[in-house]
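heads up, no residue letters with this:
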């Protein structure tokens, strides 16, 4: 039956009209793939990420497992372009996995196409559940960006790219309080790929089992809900936010992306929305290994400031 009558849930959010089974279905991305079975899609995604990372580490100058904090899981990998320059643009990538799986060590999808064009790519690890809570993950992502800004103050811009749960973590940086960190990162763009921006529906799915997220946790960590009431305006009007979703992502993923884009526009952000043709939730990110892929090209055009 629909979840609308449950305690602590009010208002007209469309997801509340879904039954628990429908909600589970909508927020299970592997159920929506069209070219392969769910298990095969997950295996392929993992294999491509693993191979891309091996290739990046074999062919690019890199600094691996760099500590951005004191925690064991607070590490990042930095991949440099040819002719290393600290003045290059930096693109930080945050992996997906519903805040409970995934690793920087299998997530270097975009390294080769971006470093070929003079962009330094940083792949960031964070403590996934059950070790890490959402509040901790958001704090870790914040500190990873502060670390890059302090290490490379001459950067030509910091761009954040996240997939799925990683898109959520990147989106939370739109609302970050940088003053307590003593540095304001030179943020120039966000690439949010098949993300979740209102976490409340997740509370009612099996994905929440390792997260142990309450409705209060979800509210506090939902960029959609925070932006709706935020009085802050974009620090830099030129900072571009690309919200993208795969054509074959579920209707709920589509709704979340469109609503987040609309909220950004209403808040004065320089935002754009793209549905990536014929891509599912996993293909949309693993194709970033290809330089001629439409999303790779959008990201490069934004970073290289080409029309």
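Alright, I've got the coordinates. Fair warning: this is a prediction, and the values are worked out from it, not measured in the lab.

Could you use CA atoms for every contact and neighbour count after this?
Noted.

what's the spacing between residue 91 and residue 233?
23 Å (Cα to Cα, to the nearest Å).

ok, now residue 192?
Using Cα to Cα, one gets 19 Å for the distance from residue 192 to residue 233.

neighbour count winner among those two?
Using other Cα atoms under 10 Å as the criterion, residue 192 and residue 233 rank with residue 192 on top: 27 against 14.

Kindly indicate whether that one is helix, strand or coil.
Of the three states, residue 192 takes strand under DSSP: H, G, I helix; E, B strand; the rest coil.

and the comparison structure, right after this:
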């Protein structure tokens, strides 16, 4: 990470200091489920799966491609180029679920809308906590990017135009894809990702390790530092959109605002979007509707990238 200005140092210090707040405060600030009724939450989970079904019926769908031989995890690809067509840019979507829930079956709802703009979509499974560590989850997601770089052309994807994004825990994992250092070990260029979208993400894990989430994520102090994207702002600094819902739990909004400021403080292009009339769970479904502000912003990100 480049040398911090005083303001960046202050922002990082504030994120770290969050971990010293009372457990009761942190549990409230990071409890997204408490912001909606149980009925509403269950309905949104059904919509994730329901809205993802049309993608799996697309003629261009390629399902269950193993991207990581070690874990055996797979990804699905939608809307890629057919033989004879030019290779297409790809948006890799990383699902949320506080690192312990959901799957790629719930996560392809943006594919039909993106395909209309000539953009392919890839969605992946990663193993979930507490069966594996967060460090292993990060490794697997990074391997998906490496796979698209090495083998994407075989599937109709342009490896020079890889974009990534995710929501909630997927926003955190998107941040870890943008961090420095892993690219050399994965044998990919440092600028392998040409643009990113982080929705309602978690960018510093100090408060997470002091909250109810620690019950299944089991972070050590060293992991809190190593797995916090805010601690390692990318040197390359691809264009980034940081978005969150207006009806978020307080901690998610606070972290999104701070990560946006850190990215800008480092001299990188970063847009910020607070989506009105949305909560932590339905905001990402705006990507299924090509007319929403969030969907249009993603298309523009890829177009300019």
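Arrived safely. All values derive from a computational prediction rather than experimental measurement.

now stretch 189-203 of structure 1: which residue numbers in structure 2?
Counting by TM-score structural alignment, stretch 189-203 of structure 1 pairs with residues 195-209 of structure 2.

Which parts of structure 2 are helices?
Counting by DSSP state H, structure 2 has these helices, from start to end: 6-18, 23-29, 38-56, 111-115, 134-151, 169-178, 182-186, 206-209, 214-217, 221-226, 250-265, 293-304.

Let's have the ones you listed in a markdown table, adding distance to residue 232 of structure 2 and mean neighbour count.
Formatted as a markdown table, the entries for the helices of structure 2 read as follows, by distance: least, Cα to Cα, whole Å; neighbours: other Cα atoms under 10 Å:
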| stretch | distance to residue 232 of structure 2 | mean neighbour count |
| --- | --- | --- |
| helix 6-18 | 10 | 15 |
| helix 23-29 | 23 | 17 |
| helix 38-56 | 31 | 16 |
| helix 111-115 | 30 | 24 |
| helix 134-151 | 14 | 20 |
| helix 169-178 | 9 | 28 |
| helix 182-186 | 11 | 14 |
| helix 206-209 | 14 | 24 |
| helix 214-217 | 20 | 16 |
| helix 221-226 | 8 | 14 |
| helix 250-265 | 10 | 21 |
| helix 293-304 | 22 | 17 |
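
Which among these is found nearest to residue 282 of structure 2?
Taking Cα to Cα, helix 38-56 is the member of the helices of structure 2 nearest to residue 282 of structure 2, at 6.4 Å.

Tell me which residues touch residue 101 of structure 2, please.
Under the criterion of Cα atoms under 8 Å, 6 or more residues apart in numbering, the contact partners of residue 101 of structure 2 comprise residue 128.

So it versus residue 232 of structure 2, what's the distance?
To residue 232 of structure 2, residue 101 of structure 2 is 26 Å away according to Cα to Cα.

Check residue 292 of structure 2 too.
Residue 292 of structure 2 sits 31 Å away from residue 232 of structure 2, going by Cα to Cα.

between those two, who's got more neighbours?
More neighbours sit around residue 232 than around the other of residue 292 of structure 2 and residue 232, counting by other Cα under 10 Å; the figures are 19 against 13.

correct me, but that one touches residue 180?
Yes: applying Cα atoms under 8 Å, one finds residue 232 of structure 2 in contact with residue 180, separated by 6.5 Å.

Quick check: end-to-end length of the match of stretch 189-203 of structure 1?
The distance separating the two terminal residues of stretch 195-209 of structure 2, taken as Cα to Cα, comes to 29 Å.

Also stretch 12-32 of structure 2?
For stretch 12-32 of structure 2, the first-to-last residue distance is 23 Å (Cα to Cα).
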